[in-house]
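**Q** no sequence on this one, just coordinates:
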């Protein structure tokens, strides 16, 4: 009997702070555990709508996320979970909220580990105002180890929409004007780029200003090889370290990684880095660099959807929410 979960139910589960430690552990463990994730495929209709298909199998579950990207409307996503042994349909979940949540949480795993090692994060700039940016905002206090009121967050959106600016101000944060962006980026301890941009959203000179004190740069909005959120040269700049969600995905899909020419051996996967940094005791040889200047790149991989969806289903079944389809064959 498959369980059907709509976006409202999923949002309620994801925004419950009591579940966050479990989701972060689940996501980290999922990224560290072997899985089979064929490269995503896509189709495009004559009207220009692209649909992505992202399959994954890990342990006893197989997932398939389908993402439709219409030209003039927001993307839509659906995630299905099946038994890897029998093929039985286990659950169908609305996927858009999950996609934004798992991407934002993955981008903050290392921030959390750095914070636990004494790296302070209080001044933050977020570029973008979509769901990814919203989830970074929600999860940032947890990652930074402080109350939301202790954070100085500026949000810049290139759309210039007054309604978006008003929404940002209502949330208690600052909506940045273009003229303020240089000063804010130069002084920020962390920069989160959440836009599907095909050109750098800020000059690299702003990003490297003050790099001696160590800063964290997250690139989670761009997901194709023609997209870049910072100048690719930042990834090969001396004194900077690079980690990604998955090497095999980023070396095919990330414009920043591909165009930088960075070697595979110079890049690590974020889950492995976080696992080492958050261990008790002294850091291992060479791992001190992950407390300094870091670029994190995420294009999004299917195992992230699988493990987060599994946890959502577990919580939903425990709390008795969602709709069960009986006699489904």
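**A** Happy to help now that I have it. What you see is a predicted model, and the numbers here were worked out from it, not measured in a lab.

**Q** only C-alpha atoms for contact and neighbour calcs from this point on.
**A** Fine.

**Q** let me see the ranges of the strands in the stretch 51-200 of the chain.
**A** 61-69, 76-83, 89-94, 123-127, 152-156, 174-175, 190-193 (DSSP state E, counting those that start in this stretch).

**Q** and here's the other structure:
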């Protein structure tokens, strides 16, 4: 067994050279891991994924907080260790920039990789966000708050995966900084042939900071124009005026809003009013969002008002499989007009006793297996009382429809009608509706991406490889 040691430069060089197909393969691995994480079968003995809560250690002497984030999947184990400033840094005390590493182990426990965590963390967070981006119908205009690595990688993956559709990127930063100056240089430094191949050779970029006299007006304009909004700042207050999106003009179209910068209860990026209008808030981990996401806590978003990203991936995969089988029997349109999708879906009441997702599906929570039923337990192993796969009934119905779609003409028509009336609503929401995704991060993401980076490093001859380390 060899040990691969990768510096931040090594990892950056590997990730910057990824092709679209390699990125898609990485995204598939991430979707699969998140899907299994959200099924609830997190038993070490019989399940393939175990994601314990992270351990936090704080030093009063240095005001340094260290986070230990373990995870396990079928490919092995990993522990990410990150140190950063605590919450009570004195004004005269220098802040500690987050720094850390990811150690990867084989399923039998032998160490296989020691990786710098800086770029890896930014990339894996953006990769998870891209699970929602790839199906969006409109991605013409991206508006990004922040100019650090998270902002860069969210935009870079959008260009890599959807570059032919992205025409404008607005970067908004609350101060003029080196990162604000350098982020555009990073995009323009990409080889012209690569930009042409990925389809964004003519994409326009601009940076806005308060030093510009029209900052407030242009911030409103850029937020309103956005098809996708990335919030990538450690902010303690909302990044924009909520009325930009909640008034009549703001609600004329659907947007994907991704918030990954705030990671403490006292931090927030998305205005409360925007969250309160959401049908469902998509999160990477329900438990983590309830404890760490300041926006979720402030808006008092309850478990039945959230859905994990892995659950949406799971439902969408099943719907796509069903659509494929139905179309083989008799081609039908699976995506109807989305002109009024935002207004139609936003009228659903997420605070009512019924499941909002059940309303999207057009049936009651008992029939649907209920997105709102996130407090039960499934599987045989220990897990959070707030998490449940809660899709047994749904999958049973989908399997039944798949079987019937191969039967008589009448049965096929019934199946097609059900396919249009149920998965189509979810598809419309995910592709064209107002979707908010809040991520606080999972060690599992580091494990998945870490293993793939080690594999790519060996293929490309990057880094240091110590043979027979174990």
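**A** On my side now, so go ahead. Because the structure is a prediction, the values reported are computed rather than measured.

**Q** so for residue 244 of structure 1, which of the strands of the stretch 51-200 of structure 1 sits nearest?
**A** strand 190-193 (14.3 Å; C-alpha to C-alpha).

**Q** hmm, who's touching that closest one?
**A** Strand 190-193 of structure 1 is contacted by residues 121, 123-128, 133, 185, 201, 215-221, 229 when judged by C-alpha atoms under 8 Å, 6 or more residues apart in numbering.

**Q** what stretch of structure 2 does that strand fall on?
**A** The aligned range for strand 190-193 of structure 1 in structure 2 is 228-231, by TM-score structural alignment.

**Q** what about the matching stretch, how far off from structure 1?
**A** Its aligned residues in structure 1 lie a mean 0.8 Å from stretch 228-231 of structure 2 after superposition (mean C-alpha distance after the TM-score superposition for structure 1).

**Q** residues contacting the residue nearest the centre of structure 2?
**A** Nearest to the geometric centre of structure 2 sits residue 129, at 2.8 Å (C-alpha atoms, centre = their mean). Contact partners of residue 129 of structure 2, counting by C-alpha under 8 Å, 6+ apart, are 154, 258, 437.

**Q** separation between residue 5 of structure 2 and residue 167 of structure 2?
**A** In this view, residue 5 of structure 2 and residue 167 of structure 2 are 38 Å apart by C-alpha to C-alpha, to the nearest Å.

**Q** next: residue 221 of structure 2.
**A** Applying C-alpha to C-alpha, the value for residue 221 of structure 2 to residue 167 of structure 2 is 16 Å.

**Q** and these two? Which one has more around it.
**A** A count of neighbours by other C-alpha atoms under 10 Å puts residue 167 above the other of residue 221 of structure 2 and residue 167, at 18 against 12.

**Q** looking at structure 1, name the residue matched to that one.
**A** In structure 1, residue 167 of structure 2 lands on residue 151 (TM-score structural alignment).

**Q** okay, now the residue lying closest to its match once chain neighbours are set aside: neighbour count?
**A** Among residues not flanking residue 151 of structure 1 along the chain, residue 122 sits closest, at 4.8 Å (C-alpha to C-alpha, 6 or more residues apart in numbering). Residue 122 of structure 1 is flanked by 19 other residues according to other C-alpha under 10 Å.

**Q** ditto for residue 394 of structure 2
**A** Residue 394 of structure 2: 18 surrounding residues under other C-alpha under 10 Å.

**Q** kindly report the same for residue 180 of structure 1.
**A** 12.

**Q** same check on residue 280 of structure 2?
**A** Around residue 280 of structure 2 there are 28 residues (other C-alpha under 10 Å).

**Q** list the contacts of it.
**A** Contacts for residue 280 of structure 2 (C-alpha under 8 Å, 6+ apart) come out as 305, 306, 307, 350, 356, 357, 435, 436.

**Q** between those residues, which is nearest residue 334 of structure 2?
**A** Distances from residue 334 of structure 2 to those, taken by C-alpha to C-alpha, are shortest for residue 357, at 18.3 Å.

**Q** in a strand, the closest one, correct?
**A** No: Residue 357 of structure 2 sits outside any strand when classified using DSSP: H, G, I helix; E, B strand; the rest coil, being helix.

**Q** count the neighbours of it for me.
**A** 25.

**Q** over to residue 26 of structure 2?
**A** Quick note: residue 26 of structure 2 (other C-alpha under 10 Å) scores 20 neighbours.
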